[in-house]
Structures are given as structure tokens and as C-alpha cells.
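Q: sequence first, then the predicted structure, then my questions.
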Amino acid sequence: MLYLMVVLIIVLDQISKFAAVKYLKGKSPYVIVENFFQLCYVENFGAAFGILQNRKVFFILITSVVILSIVFFLVKYSHSINQYLKFGLIMLLGGAIGNFIDRIRLGYVVDFISFKLGKGYDFPVFNVADMFIVVGTILVMGLVLLNKYDS
């Protein structure tokens, strides 16, 4: 059941990116809440917050290692970890694969969700896969730090 979630995360991510390309690419941002939330098309050739631009091979190698490590861990230790840790790892896995598909297929990751805090801070544009990666990472880190990961 949890592995079906990986597929659902990937499908949700890829469909949302397809829509971003179709409806946002080459157009002005679609403002949902003025000076707070908008949808805008961005091609991210780097990592989170646009760091390490144009390192496609590096990101493909690192992401491959991360994906294989998560799959190995889930297969080997699935019986001894709790459902929350599995859920966090599944979110990480689905998000990583979603962005991995973009890097292999396009050479960059499609980002389109943009938040601003007033007129002062413009949060980096992100996508659905990024949301799952961040939430999954927070969940896994919290469980590990609190020593609450075994079943």
C-alpha cells in the first residue's frame, strides 16, 4: 500500500508539472493572492534554492544513490521500522523520483509554486515533488532525533 503512494506522488508531481508547462510557460505569473501566492514557470538547473546550477550529471548520480538507498532501506528494514518512518521515506522517494524524471527527460526541474512574504522576501519557486521531499525529510529527521523510528 505504501509503495502505491510512491506512484501517486510521482503521478501528482508529473501532472502538475505538465500543467505548469502547458499553462504557465512563456506567460506572466498567475497571481492567486496578491503579494503572497502565485504560480509561475521556472526551469531550475540547480538544486534547492537554485544552488549548484548546471550540474546535471552530479544531480543524476546523487539522486540515483538516494533513490537506491531508500529502496534498499525499505526492503531490508521494512519489518522493523514504524509506519511513520515508512511514510516519510515514501514521501522522500516519490519526490526524489519526480524531480529525477525531470532531470533525465528535460535536463532541469520544472518549478512553479511561488510564495512571497510581503514585498520583502521572495521564497524560491518550488514544485510538488519538493513539498514531499521537505515534509518527508522533516518527518524522518524528527523520528530519528526523537528515537521513535522502530515498530
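A: Looks like it came in fine.
Q: hey, let's count contacts and neighbours off CA atoms from now on
A: Fine.
Q: residue ranges for the helices of this structure, please.
A: Counting by DSSP state H, the chain has helices at residues 2-24, 56-77, 83-106, 128-145.
Q: among these, which is the most enclosed?
A: Among those, ranked by average contacts under mean count of other C-alpha atoms under 10 Å, first place goes to helix 83-106 (a mean of 22).
Q: just want the angle from it to helix 128-145.
A: Angle, helix 83-106 to helix 128-145, by axes from the mean of the first three to the mean of the last three C-alpha atoms, to 10 degrees: 150 degrees.
Q: tell me which other helices or strands helix 83-106 touches.
A: helix 2-24, helix 56-77, strand 109-117, helix 128-145 (3 or more C-alpha pairs under 8 Å, 6 or more residues apart in numbering; DSSP states H and E).
Q: tell me how far the first one lies from the chain's centre.
A: This points to helix 2-24. Helix 2-24 sits 10 Å away from the centroid of its parent chain (C-alpha atoms, centre = their mean, to the nearest Å).
Q: check it against this one:
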Amino acid sequence: MYYIVIIAAVMLDQLVKYAVRSNMDLYETIPVIDGIFHITYIQNTGAAFSMFSGHTGVLALITAIITIGILVYLHKLKKTTHWLMLMSLSLIVAGGVGNIADRIFLKYVVDFLDLRIWPIFNLADVYVCCGCGLLILYIFFVEPKLKGQKDV
């Protein structure tokens, strides 16, 4: 099931990025809620907040190594671990794969979600952040309960 989540999330990410690339000019912005949320097409050759711009190959390699490591870990744990941990790892992998695909095939990451007070980002970034948020919930709330059950 978690592989389906990963595949579906990556497909949605890539489909939306393709729609943005195909229908918008670079730096074009479309207000959804004027002054609060816009769709703004940019090409990010760096990592988060455009750090390390121009180092697309190195960023793709680092992201690929981390993503493969998480995917292997996910595969090993899939039958013995709580669903929240598996879902968090699945979202992190999906986000990593979505942005790796951009870096490999386009040499940049398509960013378009513009909250006007935050750097522009994309769905893959949302997946990674949500996955990390779920992982934090798992570590602080679920894992202690599971350890308590094992001690009994």
C-alpha cells in the first residue's frame, strides 16, 4: 500500500509541475487569493530556499542516496512497524523522488506555490514537510506508547 502512496504522490507532483511548465511563462504569477496565495512559476537550481544554486547534480545525488536509504528502510519495516511511521517515510520518499526527477530531467526543480511571505515551493516539498511532521508525531506520541506496551 505504501508503494501506491509513493507512486500516486509522485505522479500528482509531476503532473502538476508539467501543467505549470506547459501553461505558464517563467516568473509568471497568477493570484489565487490576491496578496496571500499565488501560483508563481520559477525554476530552482538549488535546494530549499535556493541554497546551493547551480549544484543540481550534487543535490540530485545527495537526495537520491537519502531517498534510496529511506526506501530500503521502509521496505524492511513494512510488516513490523506502525502505519504512521510507514506513511511518514512514504511521503518523504515521494517528495524526494519528485524533486530528483526534476533535477535529473530538467536540471532544475519546478516551484510554483507562492504564499508571498515564504519562498516559493512545490508539492514534493509539501510531501517532505508533511512526512517529517508525521514522523515527529510518531516519535513523540506513538513510539512511547508502543515501547510501554512492550515493557509490560
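A: The structure has been received and is ready for your questions. This structure is a prediction, so every number in the text was calculated from the model and none was measured.
Q: need the helices and strands packed on helix 83-106 of the first structure in JSON lines with distance to Phe100 of the first structure, can you?
A: Below are those laid out as JSON lines (distance: least, C-alpha to C-alpha, whole Å):
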{"stretch": "helix 2-24", "distance to Phe100 of the first structure": "10"}
{"stretch": "helix 56-77", "distance to Phe100 of the first structure": "7"}
{"stretch": "strand 109-117", "distance to Phe100 of the first structure": "8"}
{"stretch": "helix 128-145", "distance to Phe100 of the first structure": "10"}
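Q: so Leu86 of the second structure is in contact with Lys78, correct?
A: Yes - in this structure Leu86 of the second structure lies within contact range of Lys78 using C-alpha atoms under 8 Å: 6.7 Å.
Q: coming back round to it: out of the helices of the first structure, nearest to Leu117 of the first structure?
A: For Leu117 of the first structure, the closest of these is helix 128-145, at 18.1 Å, according to C-alpha to C-alpha.
Q: name the nearest residue to Val134 of the first structure, sequence neighbours excluded.
A: Counting by C-alpha to C-alpha, 6 or more residues apart in numbering, Leu92 is the residue found nearest to Val134 of the first structure once chain neighbours are left out, at 7.7 Å.
Q: hang on, the earlier thing: wait, which of the helices of the first structure is closest to Asn35 of the first structure?
A: Among these, if distance is taken as C-alpha to C-alpha, the winner is helix 2-24, at 18.1 Å.
Q: who are the packing partners of that closest one?
A: strand 37-44, helix 83-106, strand 109-117, helix 128-145.
Q: please redo it, this time with the cut-off set to 6 Å
A: helix 83-106 (3 or more C-alpha pairs under 6 Å, 6 or more residues apart in numbering; DSSP states H and E).
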